[in-house]
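[1] Sequence and predicted structure are below.
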Amino acid sequence: MKGSFGLIVGIIIAIFLYLDAPKHNKSRWLWAILGFFFGPIALGIYFIRTGRKVLGWIITIVAILLYIIIIVSIIILVVALVATGGEF
């Protein structure tokens, strides 16, 4: 279920960018592909590039912070597993 949530978010962002990009003379296919693969970071950069800087920076910073939290959590989990010999 968690993986499907990320996929759904990526698809929603890609559809939004595909529909909105031509309004700002941007390539709809490029932004849709970027939105699908990079999700909220691509959306934030798109908003920055189209003049909606405050919203763009907020989305980009929050997305990067969430990715950092996830990566640090995974590293802590791996270190804990190695330190305990794989037993919890």
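    Ah, there it is.
[2] From here on, just use CA atoms for contacts and neighbour counts.
    Will do.
[3] my read: residue 21 touches residue 34, true?
    No: the pair residue 21 / residue 34 is not scored as a contact, 11.9 Å apart, by C-alpha atoms under 8 Å.
[4] What residues of stretch 7-23 count as buried?
    For stretch 7-23, the neighbour count (16 or more other C-alpha atoms under 10 Å) marks 10, 11, 12, 13, 14, 15, 16, 17, 18, 20, 21 as buried.
[5] In helices, which of these appear?
    10, 11, 12, 13, 14, 15, 16, 17, 18, 20 (DSSP state H).
[6] Go through the residues you listed and name the one nearest residue 84.
    Relative to residue 84, the closest of those is residue 10; by C-alpha to C-alpha it sits at 36.5 Å.
[7] The structure to be compared is supplied as follows:
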Amino acid sequence: MELTFGLVLNIILTIYLVIDSKKYGKSPVLWGILGFIFGAVALGIYLIKTDRKVIGWIVTILSIIGYLAFILLVGLAILVAMVGFS
């Protein structure tokens, strides 16, 4: 379920970046690929590059914090699984 949600979110971001990049004279292929691979970070950088800096920085910072929290939780789960609760 979580994998499906992430994939659908990346596809929606990709469609938005491809459509919106044409309005600003940016390469839709480049931003589509970046949006599909990097997701919200690419969206934040795109918003910064198209002079929507405040929302762009907010999206970028929140997505990086989310990725770091996910990595920390996975690392903590691995640590607990290897060491145990004792």
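    Now that the structure is in, tell me what you want to look at. Here the structure is a predicted model, which means the values were calculated and not measured.
[8] how about TSV for the ones in helices among the buried residues of stretch 7-23 of the first structure, with distance to residue 81 of the first structure added?
    Shown next, in TSV, are these (distance: C-alpha to C-alpha, whole Å):
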residue	distance to residue 81 of the first structure
10	31
11	34
12	36
13	35
14	37
15	40
16	41
17	41
18	43
20	45
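[9] The longest helix along the second structure maps to which residues in the first structure?
    What stands out as the longest helix in the second structure, according to DSSP H, is helix 53-83. Using TM-score structural alignment, helix 53-83 of the second structure corresponds to residues 53-83 of the first structure.
[10] how big's the offset between that stretch and the second structure?
    Following the fit onto the second structure, the mean deviation recorded for stretch 53-83 of the first structure is 0.4 Å by mean C-alpha distance after the TM-score superposition for the first structure.
[11] Figure out how far that stretch is from the centre of its chain.
    11 Å (C-alpha atoms, centre = their mean, to the nearest Å).
[12] got it, and stretch 35-47 of the first structure?
    6 Å.
[13] Touching it from outside, list them.
    Residues outside stretch 35-47 of the first structure that contact it (C-alpha atoms under 8 Å, 6 or more residues apart in numbering): 9-11, 13-14, 17, 31, 34, 53, 55-60, 63-64.
[14] And for residue 46 of the first structure, the neighbour number?
    22 (other C-alpha atoms under 10 Å).
[15] So residue 24 of the first structure sits against residue 48, correct?
    No: counting by C-alpha under 8 Å, residue 24 of the first structure sits too far from residue 48 to count as a contact (11.9 Å).
[16] okay, these two: which has more neighbours?
    residue 48 (18 against 11).
[17] right, and the more buried one touches residue 59 too?
    No: between residue 48 of the first structure and residue 59 there is no contact under C-alpha under 8 Å: 9.8 Å.
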